[in-house]
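Participant: Fold the following and give me the result.
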Amino acid sequence: MSSSTTTTVLLLFILSLSTATAATSYAPTAYEILKSYDFPAGLLPTGVTGYELDRDTGKFKVFLPETCKFSIEGYDLEYKSTITGVISSGRLYKLKGISVKVLLLWLNIVEVDNKHGELQFSVGIMSANFPVEGFEESPSCGCGFDCNGANLAALVSSS
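Facilitator: Alright, predicted model coming up:
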């Protein structure tokens, strides 16, 4: 074999190993994990940096770079940098790290159930239902779904 043929064969071998390694080391994103448990990705804001999941018990941790706050349709929400809980098909429970402002009080969202196309958010003694379709897109920290409007408002106020 000539040296150029040997080099070509060696490069092809290394590329095939790299491709095989990349294929076997793929880990789904936190958003894909949500979908696999029958939840929309939009339950989490954009920017998740990682997660841990014990598939046997359903216990999980989701990591954000920092505390994330935003408003959606009149609700102020806060996600801590670490969110924990237990996930099973159509049910998130024992949640810690997600709060919603109701009137003047910040209440912890402790459970989310997906029932018949609606997400039921529970803060303990109270709950509210919302259509699943409203959670297909992930909100952004700081501006929710109104990031362009928020940026425009900031530009107008600074000029």
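
Participant: going forward, measure contacts and count neighbours with C-alpha atoms only.
Facilitator: OK.

Participant: Surely residue 30 and residue 47 touch.
Facilitator: No. Counting by CA atoms under 8 Å, residue 30 does not reach residue 47; the two are 10.4 Å apart.

Participant: Please identify which of those two sits among more neighbours.
Facilitator: residue 30 (21 against 15; other CA atoms under 10 Å).

Participant: give me every residue that touches the more buried one.
Facilitator: 48, 50, 51, 62 (CA atoms under 8 Å, 6 or more residues apart in numbering).

Participant: Touching, the last one and residue 45? I think so.
Facilitator: No. Shown here, residue 62 and residue 45 do not form a contact pair, counting by CA under 8 Å, at 10.9 Å.

Participant: Please identify which pair of the contacts of residue 30 lies farthest apart.
Facilitator: Using CA to CA, the contacts of residue 30 span at most 7.9 Å, a distance reached by 48 and 51.

Participant: Now the common contact residues for these two.
Facilitator: 30, 62, 63.

Participant: Secondary structure element holding the second one?
Facilitator: Element membership for residue 62 (DSSP states H and E) is strand 59-63.

Participant: I have a second one here; can you model it like the first so I can compare?
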Amino acid sequence: MALRMRFRSFEAAIVVVVLVPLLLSVTVAAAYSSSIHELLRNYGLPAGLFPETVKSYNLDQTGVLEVKLDQPCMTKYDTRMLFETVVRANLSFGQLKGLEGLSQEELFLWLPVKGIIVNDPSSGLILIDIGLAYKQLSLSLFEVPPICRSQGLSRNIEGRKSFGFQDLR
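Facilitator: Have a look, this model is predicted:
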């Protein structure tokens, strides 16, 4: 009888050691979002930072966010922005730092976006780090995920971006 009791307590210990972490990970995964837009909101960022056509995303344990699109595309907030097929950044609350795969048009030049920061959501402002300077924009521009168009966008042999006539208007 005593042996059976020990065995039951051993079974209970196994249940606690194996199932509790499993249940917690499922709960944590459920707390994380089912879409990139929900994930951004959970991190204090506006949902419209990425287009509605995001194919998939992955956030690893170190905070590296990788967002995949079917193809490069362009959209317009205040100015035009170009999303590559893969966009990577370090995600922390209120910011995307070390961005790769996102460019913004400034005075007919395409500049890489290095970071996106929301210091104080009540200010209604978002900071876009384009390397040379920070550009302040209204958070309201990023509330809704934009439609991203690939029409006229292609790559030439050297890997430089070229744009069709319609996209240059």
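
Participant: What's the TM-score once they're superposed?
Facilitator: For this chain pair, the superposition-based TM-score is 0.69 by TM-score structural alignment, normalised by the length of structure 1; 120 aligned residues with a CA RMSD of 2.2 Å.

Participant: check contacts around the spatially most central residue of structure 1.
Facilitator: Taking CA atoms, centre = their mean, the centroid of structure 1 lies closest to residue 44, which sits 3.2 Å from it. If you count contacts by CA under 8 Å, 6+ apart, residue 44 of structure 1 has them with 31, 138, 139.

Participant: how big is the offset of the helix or strand that the first one is a member of relative to structure 2?
Facilitator: This points to residue 31 of structure 1. Element membership for residue 31 of structure 1 (DSSP H and E) is helix 30-36. When structure 2 is superposed, helix 30-36 of structure 1 averages 0.8 Å from its matched positions, counting by mean CA distance after the TM-score superposition for structure 1.

Participant: Which part of structure 2 matches that helix?
Facilitator: Helix 30-36 of structure 1 lines up with residues 36-42 of structure 2 when matched by TM-score structural alignment.

Participant: Same question for that stretch: list its buried residues.
Facilitator: Buried residues in stretch 36-42 of structure 2, counted by 16 or more other CA atoms under 10 Å: 36, 37, 39, 40, 41, 42.

Participant: Closest one of the residues you listed to residue 99 of structure 2?
Facilitator: Within these, the smallest distance to residue 99 of structure 2 is 14.6 Å, found for residue 40 (CA to CA).

Participant: Tell me who's in contact with the nearest residue to the closest one once chain neighbours are set aside.
Facilitator: Spatial nearest neighbour of residue 40 of structure 2, excluding adjacent residues (CA to CA, 6 or more residues apart in numbering): residue 47 at 5.6 Å. Residue 47 of structure 2 makes contacts with 36, 37, 38, 40, 41, 142, 143, 144, 145, as judged by CA under 8 Å, 6+ apart.

Participant: okay, those residues in TSV with distance to residue 76 of structure 2 next?
Facilitator: Listed next are the contacts of residue 47 of structure 2 as TSV, based on distance: CA to CA, whole Å:
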residue	distance to residue 76 of structure 2
36	19
37	17
38	21
40	19
41	20
142	10
143	13
144	12
145	11
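
Participant: Could you confirm residue 86 of structure 1 falls within a strand?
Facilitator: Yes. Per DSSP: H, G, I helix; E, B strand; the rest coil, residue 86 of structure 1 lies within a strand segment.

Participant: What separation do you get for the residue nearest to the centre of structure 1 and residue 21 of structure 1?
Facilitator: Here the criterion is CA to CA, to the nearest Å. By it, residue 44 of structure 1 lies 29 Å from residue 21 of structure 1.

Participant: Repeat that for residue 150 of structure 1.
Facilitator: 43 Å.

Participant: residues near the equivalent of residue 59 of structure 2 over in structure 1, how many?
Facilitator: Matched by TM-score structural alignment, residue 59 of structure 2 corresponds to residue 53 in structure 1. The number of residues packed near residue 53 of structure 1 is 17, by other CA under 10 Å.

Participant: likewise residue 167 of structure 2?
Facilitator: Residue 167 of structure 2 has 15 neighbours, counted by other CA under 10 Å.

Participant: So residue 135 of structure 2 sits against residue 125, correct?
Facilitator: No. Assessed by CA under 8 Å, residue 135 of structure 2 is found out of contact with residue 125, at 9.9 Å.

Participant: higher neighbour count, the two?
Facilitator: residue 125 (18 against 13).
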